[in-house]
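**Q** based on what follows, work out the 3D shape:
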Amino acid sequence: MADLSDLPMEDTYHPEVDIENLEDYVPGGYHPTLIGDTFSSGRYTIVHKLGFGGYSTIWLAWDKQRLRYVSLKILTARASSDSHEGDVLHYLVKGNLTHPGKRFIPPLLDQFRFHGPNGYHQCLVGKPAGGSVAKSKEDSTNLMFPLDAARSIAAQLLLGLSYLHANGICHGDLHLRNFLLRIPDLDGLSIPELYQRFGKPFEVPIRRVDGKPGEPHAPPYAIYPMSLSTPANEVDNPEIIISDYGTSFIISQTPSPTICTPALYSPPEDFFNEPITQPTAADVWTLGVNLYEVLGERPLFETFAWDRDDIIAEMINTLGQPPMRWWNSWVKRSEFFKEDGSWVADFRRISTPVFRRLRQRLWDMGRGEMEQMCEWDVTGGELSALEDLLRAMMAFEPADRPTVDQLLRSEYMLKWALPAWERQKRQERQE
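**A** Take a look at the predicted model:
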């Protein structure tokens, strides 16, 4: 007899694309939020939607006390019960005001809790931000930022991570969808002017498969996020916000931390189930993988369906053989590599593996594959300096990875990335 528990659950709602998972409008899930809803005794009024994630929806609201637009991040009731995100952000607010990386961390303006039909929800109030680096790249014609803009973003990300680590915080979930582009100040716009510039909220009815009403657990309609993304190839002066601290933690207060980074960006110690004893080193690896994608057009590790063994193989393909304890314990190693470390040519696999070390992958980033046509400052040594930076960040052994502050003193940062950020700031001051 079949085990019915193994059968897939039928959907309650007709699915919609580009909005939150409607199946999580249940007790413990998302709060049913509509345009015009008010929170915190009428202080905040919802005027549009900014985005959503697996455990929150993010809304644009008007703060009638401060007379400005703010973002409201409403966590699911399930996530609200044990979330430390507000504590982490509050902790970061008190950090060194003079640190150059503080400006890349979202300020926490307010936080409160409220009860709705799906339970108690935590709400974090901050400054509105724009689309993610990932969305900006997806919307572009060439999947890339202009070179100097990309260099500037690289500098900003390292400066922001330096601020986090200086305050004893491990982010634990660094990826391109958590890097947001700052948007121009919206506060000078009335709500009609806001709608005229960015479009009115676009609503789609939420329909149950069985035809029954979804309320009170689900709203009558879902709302698409407002369009705040700029195609990467059109971005001249990007400023980054490192967002989403739902899985971040204070290192000194977390004796057995876990990393929640998507597999494509996770450090190798996580793949081989070793304890995360050096959380900041895990962040450094993760940011290194991200920087390759920020600076070029493609991910560093390209795999089928983010299979974990494929990712390990790509790591080794790119960076060389890992420590012997991992090499010898990798169960599926023989599917990818011979004993001497050369590829196994298995044409039954989805794609035939191509041997590409890190240096070759730098030439494959979309900036030009020949020195004469390359955007990089090849003659000045930029490509070599970038290789040194990424190789240091992605050292297999966590103890061998430099600190963020050491990386900020690397040749690539000092000669190319930080100067690009300084040029951007000077240009903004002149405008």
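**Q** from here on, just use CA atoms for contacts and neighbour counts.
**A** OK.
**Q** can you give me the neighbour number for Gly214?
**A** If you count neighbours by other Cα atoms under 10 Å, Gly214 ends up with 19.
**Q** for Asn96, that is, sorry about that
**A** 13.
**Q** any idea how far Ser162 is from the residue nearest to it when sequence neighbours are not counted?
**A** Nearest in space to Asn96, with sequence neighbours left out and distances taken as Cα to Cα, 6 or more residues apart in numbering, is Lys102 at 7.7 Å. Remark: distance between Lys102 and Ser162 (Cα to Cα, to the nearest Å) = 9 Å.
**Q** can you check Thr33 too?
**A** According to Cα to Cα, Thr33 and Ser162 sit 36 Å apart.
**Q** more neighbours, those two?
**A** Ser162 (24 against 20).
**Q** counting contacts, what elements does the helix or strand hosting the more buried one pack onto?
**A** Using DSSP states H and E, Ser162 sits within helix 147-166. Judged by 3 or more Cα pairs under 8 Å, 6 or more residues apart in numbering; DSSP states H and E, the packing partners of helix 147-166 are strand 240-242, helix 279-295, helix 404-408, helix 418-430.
**Q** scan the protein for its longest strand.
**A** strand 44-53 (DSSP state E).
**Q** which residues does the residue most central in space within the chain contact?
**A** For the chain, the residue sitting closest to the mean C-alpha position, by Cα atoms, centre = their mean, is Asn178 at 2.4 Å. Asn178 sits next to Ser132, Val133, Ile242, Ser243, Asp244 when contact means Cα atoms under 8 Å, 6 or more residues apart in numbering.
**Q** any chance of those in JSON lines, with distance to Pro275 too?
**A** What follows is these, written out as JSON lines (distance: Cα to Cα, whole Å):
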{"residue": "Ser132", "distance to Pro275": "31"}
{"residue": "Val133", "distance to Pro275": "30"}
{"residue": "Ile242", "distance to Pro275": "25"}
{"residue": "Ser243", "distance to Pro275": "25"}
{"residue": "Asp244", "distance to Pro275": "23"}
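**Q** and this one, so I can compare the two:
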Amino acid sequence: MLKRRFVPCVFDEVENVEDYQPGGFHPMRIGDKFDNGRYRILHKLGNGGSSTIWLARDEHSSESGVGKLVTIKALRADASKINSPELVVPTLMPSSESFDFYRKVEDNFAVNGPNGTHMFIVYAFAGPSVRAISKSPENRRLRADLARKIAAQASSALQRIHHAGFIHGDFTTSNFLFRLTDDVHKWSDDEVYFQLESPETDAVQMLNGQPIGPQVPSEVTEAIDSFIFFENDLLQESIVVVDFGQSYAASEPPKDYKPRTMINYMSPETRFEGRVGPESDVWTLGCAIFEIRAGFPLFDPFFPSDAVILTKIVGTLGRLPDPWWNVFKNRHLFEEDGRPKTNGIAVTPSIRELLQSIGTRDEILDSDGGSMFEQTETRIDGTEVDLLVDLLEKMLRYRPEDRIGVDEVVNHSWFKV
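**A** Model prediction:
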């Protein structure tokens, strides 16, 4: 393990400052300009393991007298590739005026910095991810009709991806972003900071008291609170699918493919064999549909280790098939038929029991959080539970060849409740 160099940041939702090193993140601050001054950084939208994501203004465009607001994804140097599928795959997807559920690249350019050469990718400005809802400590969830609508859009998007001959590879709620209302795209800088609050920063300091080097920004910026968008009704009831960085043509799977899906979304064949295909996309979509409707992950990653997640999966879905069962490290907690031992772990609720529990343990909140959310203590009726259980159990079968395909998902009766 590398020795820690920096004083820990006061913010929880920021990138790891230790990753500002050769091959890592590019040091950035509010007000920085890129691509010969074209893009000016206004605020921080988020970060991931391979990138930081920023709100910027395109000074070379003009909408209502001001430059267009855009999202810039600044990739780590060691994740920057000229032929990245994130750049290539969206351009090969079929376009249609009646179907626009995936976000395309608007621009890209390279930035040379102290940590290497970084690919910057420019997209239209979009809102927070669906996953942001399940990360809320207040246990909110979308209205029932809206949850089915968003799940239907995600399913249709995956259907188009598969029909076009591609595997997405990371089809999770982190990569479903809400669209913004039209007025947001017309904001001035002052309106951005009034509506989304001014950026909060924390100075970067070395543990040894020495000055920081050029590889590190002088301060890190906290991302915008996702719930501002919901509370102020700044979002449309529509999503776009993003992040094709793990995508590939189904006819030409890469030989050195390394799956990077979140462990609580990872299909059994991906977890045990490193295989990713249309069936594993269906598995991740099943996990996403549950999360969209329930407001929390199906296989809750509260203790995010592979062993804990897999134990939850077995507790919910039953015994793994051979040979996976024999390499499952925690099988001693279960009987050979997959039932939890009474002196082992607490019984994990089934999908049906989890859905039936929704609304029974809601917090009473001071505000409704915006028009997109369901009223607290609202239960799912029995008819919808039956249909959703039927859909999810068909999508989350262990063996990939036993799962339904995305065409059958799209046409399932649950979406029509």
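**Q** so what number do they get for TM-score?
**A** Remark: TM-score between the superposed chains equals 0.85 [TM-score structural alignment, normalised by the length of structure 2]; 394 aligned residues with a Cα RMSD of 2.7 Å.
**Q** hmm, which two among the contacts of Asn178 of structure 1 are most spread apart?
**A** Greatest spacing in the contacts of Asn178 of structure 1, by Cα to Cα: Val133 and Asp244 (13.7 Å).
**Q** neighbour-wise, which of these two wins?
**A** Higher neighbour count among Val133 of structure 1 and Asp244: Val133, with 28 against 21, using other Cα under 10 Å.
**Q** what's the counterpart of that one in structure 2?
**A** Here Val133 of structure 1 is matched to Val130 in structure 2, going by TM-score structural alignment.
**Q** do Met9 of structure 1 as well
**A** So, by TM-score structural alignment, Met9 of structure 1 is matched to Lys3.
**Q** tell me how many other residues crowd the corresponding residue of structure 1 for Asp189 of structure 2.
**A** Matched across to structure 1, Asp189 of structure 2 falls on Ile191, judged by TM-score structural alignment. Neighbours of Ile191 of structure 1 under the rule other Cα under 10 Å: 16.
**Q** ok, and the closest non-adjacent residue to Ile191 of structure 1?
**A** Leaving out its chain neighbours, the residue that sits closest to Ile191 of structure 1 by Cα to Cα, 6+ apart is Val47, at 7.5 Å.
**Q** the one you found reaches Ala61, doesn't it?
**A** Yes. The pair Val47 of structure 1 / Ala61 is scored as a contact, 5.3 Å apart, by Cα atoms under 8 Å.
**Q** neighbour count: these two, which is higher?
**A** Ala61 (26 against 21).
**Q** can you map out the helices along the stretch 1-150 of structure 1?
**A** Remark: helices assigned in the stretch 1-150 of structure 1 by DSSP state H, counting those that start in this stretch are 77-80, 85-93, 133-138, 147-166.
**Q** ditto for the stretch 151-300 of structure 2
**A** 189-196, 227-231, 268-273, 278-294.
**Q** and the ones you listed as JSON lines, adding distance to Val111 of structure 2?
**A** Shown next, in JSON lines, are those (distance: least, Cα to Cα, whole Å):
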{"stretch": "helix 189-196", "distance to Val111 of structure 2": "25"}
{"stretch": "helix 227-231", "distance to Val111 of structure 2": "30"}
{"stretch": "helix 268-273", "distance to Val111 of structure 2": "34"}
{"stretch": "helix 278-294", "distance to Val111 of structure 2": "33"}
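**Q** deepest in the core, which of those helices is it.
**A** Among these, helix 278-294 has the highest mean neighbour count (mean count of other Cα atoms under 10 Å), at a mean of 25.
**Q** and after that helix, which helix or strand comes next?
**A** helix 306-317.
**Q** report the aligned residue range of structure 1 for that following helix.
**A** Going by TM-score structural alignment, helix 306-317 of structure 2 sits over residues 308-319 in structure 1.
**Q** the matching stretch against structure 2, how far on average?
**A** When structure 2 is superposed, stretch 308-319 of structure 1 averages 2.7 Å from its matched positions, counting by mean Cα distance after the TM-score superposition for structure 1.
**Q** for that stretch, buried residues please.
**A** Under the neighbour-count criterion of 16 or more other Cα atoms under 10 Å, stretch 308-319 of structure 1 has Asp309, Asp310, Ile311, Ile312, Ala313, Glu314, Met315, Ile316, Asn317, Thr318, Leu319 buried.
**Q** from the chain's centroid, how far away is it?
**A** Stretch 308-319 of structure 1 sits 21 Å away from the centroid of its parent chain (Cα atoms, centre = their mean, to the nearest Å).
**Q** show me what it is in contact with.
**A** Contacts of stretch 308-319 of structure 1 (Cα under 8 Å, 6+ apart): 263-264, 268, 271, 301-304, 322, 332, 336, 355-358, 361, 391.
**Q** out of those, which are buried?
**A** Buried members of these, counted by 16+ other Cα under 10 Å: Ala263, Leu264, Pro268, Phe301, Thr303, Pro322, Phe336, Leu358, Arg361, Arg391.
**Q** what's near enough to touch Ile53 of structure 2?
**A** By Cα under 8 Å, 6+ apart, the contact list for Ile53 of structure 2 reads Lys44, Leu45, Gly46, Asn47, Thr71, Ile72, Lys73, Ala74.
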